[in-house]
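A.B. asks: Quick one: sequence and predicted model below, then my questions.
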Amino acid sequence: MSPQARGAHRARASHRAAATLLALAMLLQVGLAGGYISGDYESLEMHDMNAGVLMVAALLTFGTAIWLRRAGGPVRPIATSVALLVALVLQMFLGMERIVAVHVTLGVLIACAITVLVMRAWMMSLPAGPRTATEAGREPETVS
């Protein structure tokens, strides 16, 4: 296996791991929200702390999406990660301001988006060969 292929496989494995971590943090967040709604008021503080974990996991997923793209992978994980980061910032604001109806609705949409992100990360195949310099966004080198 070429060094480029090894790098692409490492990038894909890292992206899968980060996306899976993000999904696990999201599932914990849903459980903590359910605990609070059921009357366990201590769950709200843990829900608040886990929001930070979710943000870190989303940033990690974004970073691995960039690495994956540079290794020849698709651009879609970057776009999805950026959209998730924006949604998570809005979600944190809505939660802090106690705008619960919109907070819960956006939370469901975020959970759906994370599920799709993880599904795509695990189903992703890599291109057969390395991308050309033009495809990578660089000018091809000219030989004089």
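C.D. replies: Cool, got the structure. Because the structure is predicted, anything quoted here is derived from the model rather than measured.

A.B. asks: going forward, measure contacts between C-alpha atoms and count neighbours the same way
C.D. replies: Noted.

A.B. asks: Show me what the longest helix anywhere in the chain is packed against.
C.D. replies: Scanning the chain for the longest helix, with DSSP state H as the assignment, gives helix 3-37. Helix 3-37 sits against helix 42-70, helix 100-123, with contacts defined as 3 or more C-alpha pairs under 8 Å, 6 or more residues apart in numbering; DSSP states H and E.

A.B. asks: closest one to residue 27 among those helices?
C.D. replies: The closest of these to residue 27 is helix 100-123. By C-alpha to C-alpha, the value is 8.1 Å.

A.B. asks: about what we covered before: same list as before, the helices and strands packed on helix 3-37 that is, but in JSON lines and with distance to residue 15 and mean neighbour count included.
C.D. replies: Converted to JSON lines, the helices and strands packed on helix 3-37 look like this (distance: least, C-alpha to C-alpha, whole Å; neighbours: other C-alpha atoms under 10 Å):
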{"stretch": "helix 42-70", "distance to residue 15": "5", "mean neighbour count": "19"}
{"stretch": "helix 100-123", "distance to residue 15": "7", "mean neighbour count": "16"}
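
A.B. asks: how close does residue 117 sit to residue 59?
C.D. replies: 14 Å (C-alpha to C-alpha, to the nearest Å).

A.B. asks: again, but for residue 23
C.D. replies: 13 Å.

A.B. asks: then this one, side by side with the first:
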Amino acid sequence: MDSWIINVLVVVATFISMEAVAWLTHKYLMHGFFWFLHDDHHKKDHPGFFERNDFFFLIFAIPGIICLALGTIYGVSLALYIGIGITTYGAAYFFIHDIFIHQRFKVLRNTENRYLKALRRAHKMHHKHVNKDPGECFGMLWVPLKYFKS
């Protein structure tokens, strides 16, 4: 198999795996030990544009940066493509979560796309809970089937 195909597969596999990482860290860390950073994200009245929750952007960027550095500086190609997958997922997370769902920038407001509407419904159910427990819908891209019905 050509090396470029393997590299693409590594990027895609990493991107898909990041959904599981996001779900686990959201459920067990953000709604656990790091609730003090995440709680303002569940409140509508936090002051200003930024939230304490935005620190997670930096925390989650570190593994991607390390992998990209290992790949570009030290020539570890597997790390480079893992870093690309992590970084691509981070960009998708920003666009889907911050721009599309939470409307931090007022674009992409209206959609008739069934998947995107289900994604918004699932996230709305997540934010229905203002405390760290109970919770539901901790992922970003995977949407339970029940949210496609309405």
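C.D. replies: All right, it came through fine. Predicted, not measured: the structure shown is a model, and the values here were computed from it.

A.B. asks: How close are the two chains, by TM-score?
C.D. replies: Between these two chains, after superposing, the TM-score reads 0.38 (TM-score structural alignment, normalised by the length of the first structure); 81 aligned residues with a C-alpha RMSD of 4.2 Å.

A.B. asks: re the thing from before, using a markdown table, please lay out the helices and strands packed on helix 3-37 of the first structure together with distance to residue 10 of the first structure.
C.D. replies: Shown next, in a markdown table, are those (distance: least, C-alpha to C-alpha, whole Å):
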| stretch | distance to residue 10 of the first structure |
| --- | --- |
| helix 42-70 | 9 |
| helix 100-123 | 13 |
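
A.B. asks: still on that earlier bit, buried stuff in the longest helix of the first structure?
C.D. replies: 5, 7-23, 25-26, 28-30, 32-33, 35-36 (16 or more other C-alpha atoms under 10 Å).

A.B. asks: just the angle between that helix and helix 100-123, please?
C.D. replies: Per axes from the mean of the first three to the mean of the last three C-alpha atoms, to 10 degrees, the angle that helix 3-37 of the first structure makes with helix 100-123 is 150 degrees.

A.B. asks: For residue 85 of the first structure, which of the helices and strands packed on helix 3-37 of the first structure is the nearest?
C.D. replies: Proximity to residue 85 of the first structure (C-alpha to C-alpha) singles out helix 42-70 among those, at 6.3 Å.

A.B. asks: and the angle for that closest one with helix 100-123?
C.D. replies: Using the same axes, to 10 degrees: helix 42-70 of the first structure against helix 100-123 is 40 degrees.

A.B. asks: where exactly do the helices run in the second structure?
C.D. replies: 3-25, 35-38, 55-73, 77-93, 114-128.

A.B. asks: other SSEs contacting the longest one?
C.D. replies: This means helix 3-25 of the second structure. Applying 3+ C-alpha pairs under 8 Å, 6+ apart, we find helix 3-25 of the second structure packed against helix 77-93.

A.B. asks: related to what we said a few turns ago, looking at the helices of the second structure, which is buried most?
C.D. replies: For those, the largest average neighbour count (mean count of other C-alpha atoms under 10 Å) is found in helix 77-93, namely a mean of 21.

A.B. asks: which strands and helices sit next to that helix?
C.D. replies: The helices and strands touching helix 77-93 of the second structure, judged by 3+ C-alpha pairs under 8 Å, 6+ apart, are helix 3-25, helix 55-73.

A.B. asks: how far off helix 55-73 does that helix point, in degrees?
C.D. replies: Relative orientation of helix 77-93 of the second structure versus helix 55-73 (the same axes, to 10 degrees): 150 degrees.

A.B. asks: Identify all contacting residues around helix 77-93 of the second structure.
C.D. replies: Taking contacts as C-alpha atoms under 8 Å, 6 or more residues apart in numbering, the residues outside helix 77-93 of the second structure that touch it are 7-8, 10-15, 18, 60-61, 63-72, 140.

A.B. asks: between that helix and helix 3-25, how many degrees?
C.D. replies: Using the same axes, to 10 degrees: helix 77-93 of the second structure against helix 3-25 is 50 degrees.

A.B. asks: hang on, the earlier thing: could you redo the helices and strands packed on helix 77-93 of the second structure as CSV and give each row distance to residue 85 of the second structure?
C.D. replies: Compiled in CSV, these are given as follows (distance: least, C-alpha to C-alpha, whole Å):
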stretch, distance to residue 85 of the second structure
helix 3-25, 4
helix 55-73, 8
